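S.K.: with the sequence up front, the predicted model follows.
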Amino acid sequence: MKTKNIIAYVFIIFSCFSCEKFLEEEPRAIVAPETFFASENDARQAVNGTYAILKNNSIYGQVGLDHFYDNGADIIEPNRSANFVEPIGNYSLNEALADVSVQKMSVSDTWKDLYRVIYNANFIIDRVAENEAILDAPRTEIVAEVSFLRALCYWHITNLWGDAPYYTEVLTLEEISALPRTDEETIINGVLADLQFAQANLPDSYADDQRGRASKWAAAIIEAKIYMKQENWLAGLNKCNEIIDQSPHSLLPTYNEVFDPANEYNAEIIWSLDFARDIEGIFDPAFPGAAFAGNNSWRPSMFNPRLRDEPKNSDERAALRNALSERGEAFNGTGLQVASKDFAEKFPMNDLRRELNIVDNYLGFELNFPYMAKFWNLDLESSPRFNHSDNRMVFRLADVYLMAAECENEANGPGNAYQYIEPIRSRAYETEAEWKLEGLSQQGFREAIYDERKWELAGEAHRRYDLIRWGILLDVVTNLEYRFWEPNLNIRPWHVKLPIPLQELEQNPALLESDPTNNGYR
């Protein structure tokens, strides 16, 4: 690997900061390059700092990735015309708008922060892999953990942009700024290698004070998703069965229990990023244009209603405020992530999951908009506006069951696929007559999976990815009716990918060498 440079040290140092749970270490404010990573603790601090970048608003801290994986599909839309969510959700995005940042959320912010994680991961692997100051077992685990983080980010990058710069060595910023795009297949091969190494060397689970770190099963689920996108159905099925049969995770008896804020590390959740209130981020002087790294989540505020929008009868607003106050609650959010018109109208009335996905009446007050209470936290004391401690769920086991059902159906037909979808449906309905599926053709089962993933995983940042890999995004969106936007009129075939932001193109013209159209946006 290439020689390390001082910029890399500075970057790692300033990415580290203190926070609760597994990010407990006090970072060193100034660490001399010649002594940094002199111990396992030094390396762990660098890993913690890398996790912190994932918590930025541009990725998992607010709705950074949600913009790309949910907005502009058929589940979520805002309750008003808002500029910073409109370009992607309404398919009006262009290279210049990709640079426009609000609350450190833009296409550009997401691009930069995903590559910041990769930059860190490459440096940590280079600094740790042969570091004899660290014992063999923790050294291997640290390399496996950051290999997973690198794979995660490259996976997102290929999902969002396809071909992209790809490097796994420690490069200078000047070298990075001249990299052309690498084809998606090559990047995915590297991602799979990282995931396989991570799964082989990460633990099944962590002690309570370490929860929030990615286990081997987080690596396994991404690997399964990649196989499915490649239509390698048997490999995907085998990986899903490995997770179902060998992981410590299990389905909970009811859907509501999965989203209980008092049980954020329940057995169904494969990976969840932990957040803590009242812990602000720090500025990274090595990357002055990048987002702040924080540890308090903004995301629930995007799903929480705001009082000025509710209730439907505005004369009852004071009464609603008082009713909420008596419970220690408030409609103190933004309402910029609500159930879409299409989703609310089609969600089955007899589905027990409906009450957490479609809330149009609260405390007896009829609401203007249908909200998704599965991501709510209205408690003023424990979860104030834009300062929530709620974890960000990334992957859960129900997703794996539905993935296995799809793989089995695509590989062999529906005969043995029912066994995977039935545990999900049986907890979603009162009677067997309601949840039982029988006698479906392969196409019929395929369409049942389309719907089941929609109802079960709503708002969990899977929908556009699913619609794109199924090849039906354009058809679905064309038939949508939105409240404020017209995505059905604006969407074009190239909208399955994002444009590389204009600022990146101006700094690195090599990004246009392999594709002068910039994913069709030119």
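M.R.: Yes, it's here.
S.K.: use CA for all of it now, contacts and neighbours both
M.R.: OK.
S.K.: which residues does L336 contact?
M.R.: The contact partners of L336, taken as CA atoms under 8 Å, 6 or more residues apart in numbering, are E77, P78, N79, R80, A82, M302, F303.
S.K.: my read: the second one touches P305, true?
M.R.: I take that to be P78. No. P78 is not in contact with P305 according to CA atoms under 8 Å; the separation is 10.7 Å.
S.K.: where do the strands of this protein begin and end?
M.R.: For the chain, strands defined by DSSP state E occupy the ranges 76-77, 269-273, 338-339, 359-362, 365-371, 392-396.
S.K.: looking at those, spot the one closest to T182.
M.R.: strand 392-396 (27.0 Å; CA to CA).
S.K.: which parts of that closest one are buried?
M.R.: R392, M393, F395, R396 (16 or more other CA atoms under 10 Å).
S.K.: pick out whichever of those residues sits closest to V63.
M.R.: Looking across the buried residues of strand 392-396 and measuring by CA to CA, the closest to V63 is R392, at 10.4 Å.
S.K.: and the closest one, what is it in contact with?
M.R.: R392 makes contact with Y60, G61, S272, L273, D274, F275, S297, according to CA under 8 Å, 6+ apart.
S.K.: one more to weigh against that first structure:
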Amino acid sequence: MKRSNIYTIIATLAFIMLSNSACDKLLEEKPKATIALGALDPILLEQTIIGVYEPMTRSRGRLWESTVGLGFELMAEYADGGSVQLNWSNYNNVMNAPNSMAQPWTTLYEAIGRANLLIVNLDANTTLSDALKKSAYGEAYFVRAVCYYFAVRVWGKVPLRLKPILNSNDVALALSETNAIYDQIITDLKFAETALPATVVESKAGRATSGAAKAALADVYLTQGDYQKARDKAKEIIDNKATYGYDIEPSLNTVYSPTLATNKEDIFSLKFSQVQERGNFMASYWADSRAKAAGFSVSGNKFGGIMSQAPLIRDWDNNDLRKKLSVYNSYIINGVVTAAEAEPGIYDMRMGKYRDPNAPIDTGNGNDLYFWRYADVLLIYAEAENKLNGPTNAYAAINTLRRRAFGVSMTVPSAVADLPAGLTQTAFDDMVFRERGYEFIGEFKRWFDLVRTGRAAAVIGAARAVIPTPARKPIPTKFLFALPDVELQNNPLAK
């Protein structure tokens, strides 16, 4: 049984905020405020670290488990939000609406602020052991880097806050250029990979490790187009996978289990539990009104679906186990094959990757949300190696995943599963992009892959040519979201 969510400790227990203000005369105010943690001991330090992670997995924080997990997946060319989530399917609508990402922005910067607060208190602390402080620094820098990595890809220039906001005078901060933000992300992750442990005990599953920092670095380098560094960092993980306990799980059901605390493919994921308002909404968001009887979730919201006509889905081999897990148009109820609910003229399939029919409530699905799996490392390596040297040494990484997908031995060449030999560098790159689509469907990576590879217009255009209502998928005219009103109104320098 999955342990209780490690991030459910109330944040106020972790962050003891002391606000001091003074008034010398009846009408004379000195609006000074300081925010500090109590004297850090090992117990309070542990609570504080948990508090740093907490905003990321907050069920009502509308960050990764909700807005990103659902919304950014609906921005893929093969998905549609239907009548309920229209804006997420219309790129030009959602990306020009300042309020579309207001709550995620606030939650994101809350996590950043907590990481900054921990860092400055660690700087001031003289009682904790060096080993405890080093690991705590690593987790704080890791969380901050992950948050800014998301922010820079979504909004571009954002305020690069590296210190806690202690009073209203600290709110005004100019937007940083994207290169400066990426430099800071890399600096934080480089420190984290040296400070964090290689592994953590199962009771701490979901906490950052040195392997997670390395995987994040490889991904950042890939996004920047620095293929040498992306390839080298991914290979470092592959060559030392035993140190980190990583490998490909033979069964996809293990990877997406709603009850297991972790698995050997899990590099970094947000941990959710089968507890009311402590779970991941995804299983319920994607399922329809017969979710419970069909075996997908305790209830279904029907917040979006998959278009079978989109080229990625249309051309997906029916023998690929990833397809059978991830998309469906029917299910069996009481022994009878029943058509899944769809929206005629919009979408005809449902997303099935997240399943937890034994959840107590729709806010209590136990499925974790992956940021990086060992599969990411293999595909990062395959893409970067091919970009540098052609596909010769890149085949093995991608074929490992394809063999699992077709249910054959992952270590033996397979005529059924393996990519054809002799692909050109360009053709192999196209295959890596396709495999990322199949491997990570439902894991909110597709939009970012479309943008970073420069394929957005072509791929969305190809989908528009065949989907039922092409007007719902306009060719994007921009690739960054507008800054939310909450920042524009409070930060006079956010221009």
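M.R.: Arrived safely, thanks for sending. Treat the numbers as computed from the prediction; the structure is a model and nothing was measured.
S.K.: if we can go back for a sec, and in the second structure, which of the contacts of L336 of the first structure remain?
M.R.: Using both residues aligned by TM-score structural alignment, their matches' CA atoms under 8 Å, the second structure keeps these contacts from the contacts of L336 of the first structure: P78, R80, A82, M302, F303.
S.K.: which helix is the longest one in the first structure?
M.R.: Counting residues, the longest helix in the first structure under DSSP state H turns out to be helix 136-161.
S.K.: what do we get in the first structure for L74 of the second structure?
M.R.: Mapped onto the first structure by TM-score structural alignment, L74 of the second structure lines up with N71.
S.K.: ok, now S83 of the second structure?
M.R.: So, by TM-score structural alignment, S83 of the second structure is matched to S81.
S.K.: once you drop chain neighbours, what's closest to that match?
M.R.: Counting by CA to CA, 6 or more residues apart in numbering, the nearest residue to S81 of the first structure once its immediate chain neighbours are dropped is F484, at 5.9 Å.
S.K.: how many neighbours does that neighbour have?
M.R.: Neighbourhood size, F484 of the first structure [other CA atoms under 10 Å]: 14.
S.K.: hmm, R80 and it touching each other?
M.R.: Yes. Using CA under 8 Å, F484 of the first structure is in contact with R80, at 6.6 Å.
S.K.: residues in contact with the equivalent of Y148 of the second structure over in the first structure?
M.R.: Under the alignment (TM-score structural alignment), Y148 of the second structure maps onto Y154 of the first structure. By CA under 8 Å, 6+ apart, the contact set of Y154 of the first structure is L114, I118, I187, I188, V191.
S.K.: tell me the buried residues within the residues you listed.
M.R.: By 16+ other CA under 10 Å, those give L114, I118, I187, I188, V191 as buried.
S.K.: and stretch 358-369 of the first structure, how far apart are its ends?
M.R.: 9 Å (CA to CA, to the nearest Å).
S.K.: can you pull the buried residues of that stretch?
M.R.: Buried residues in stretch 358-369 of the first structure, counted by 16+ other CA under 10 Å: I358, V359, D360, N361, F365, E366, L367, N368, F369.
S.K.: what residues are up against D351 of the first structure?
M.R.: D351 of the first structure makes contacts with A428, Y429, as judged by CA under 8 Å, 6+ apart.
S.K.: in the second structure, what residue corresponds to it?
M.R.: Aligned counterpart of D351 of the first structure in the second structure: D320 (TM-score structural alignment).
S.K.: now its match: how far from E435 of the second structure?
M.R.: The gap separating D320 of the second structure from E435 of the second structure is 11 Å, by CA to CA.
S.K.: do A293 of the second structure as well
M.R.: Distance from A293 of the second structure to E435 of the second structure, counting by CA to CA: 32 Å.
S.K.: and the helices in the stretch 201-350 of the second structure?
M.R.: Along the stretch 201-350 of the second structure, counting by DSSP state H, counting those that start in this stretch, helices occupy 210-224, 227-239, 241-244, 252-255, 282-286, 291-294, 311-314, 321-326.
S.K.: now the ones you listed in TSV, with mean neighbour count?
M.R.: Shown next, in TSV, are the helices of the stretch 201-350 of the second structure (neighbours: other CA atoms under 10 Å):
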stretch	mean neighbour count
helix 210-224	25
helix 227-239	20
helix 241-244	14
helix 252-255	16
helix 282-286	28
helix 291-294	20
helix 311-314	17
helix 321-326	18
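S.K.: to F444 of the second structure, which of those helices lies closest?
M.R.: Among the helices of the stretch 201-350 of the second structure, helix 282-286 comes nearest to F444 of the second structure, with 11.4 Å by CA to CA.
S.K.: buried residues in stretch 184-202 of the first structure, which are they?
M.R.: For stretch 184-202 of the first structure, by 16+ other CA under 10 Å, it's 184, 187-188, 190-192, 194-199, 201-202.
S.K.: ah, wrong one, I meant stretch 131-141 of the first structure
M.R.: For stretch 131-141 of the first structure, the buried set under the neighbour-count rule, 16+ other CA under 10 Å, comprises N131, I134, R139, T140, E141.
S.K.: quick one: which of the contacts of L336 of the first structure is nearest L237 of the first structure?
M.R.: Using CA to CA, E77 comes nearest to L237 of the first structure of the contacts of L336 of the first structure, at 32.7 Å.
S.K.: and for the residue nearest to that closest one when sequence neighbours are not counted, the neighbour number?
M.R.: Spatial nearest neighbour of E77 of the first structure, excluding adjacent residues (CA to CA, 6+ apart): S340 at 5.1 Å. Residues within reach of S340 of the first structure, counting by other CA under 10 Å, total 26.
S.K.: under the alignment, what does S340 of the first structure map to in the second structure?
M.R.: In the second structure, S340 of the first structure lines up with M307, judged by TM-score structural alignment.
S.K.: thinking its match is in contact with M349, fair?
M.R.: Yes. Using CA under 8 Å, M307 of the second structure makes contact with M349 at a distance of 6.1 Å.
S.K.: so G304 of the second structure touches W88, yeah?
M.R.: No. Between G304 of the second structure and W88 there is no contact, the gap being 9.7 Å when judged by CA under 8 Å.
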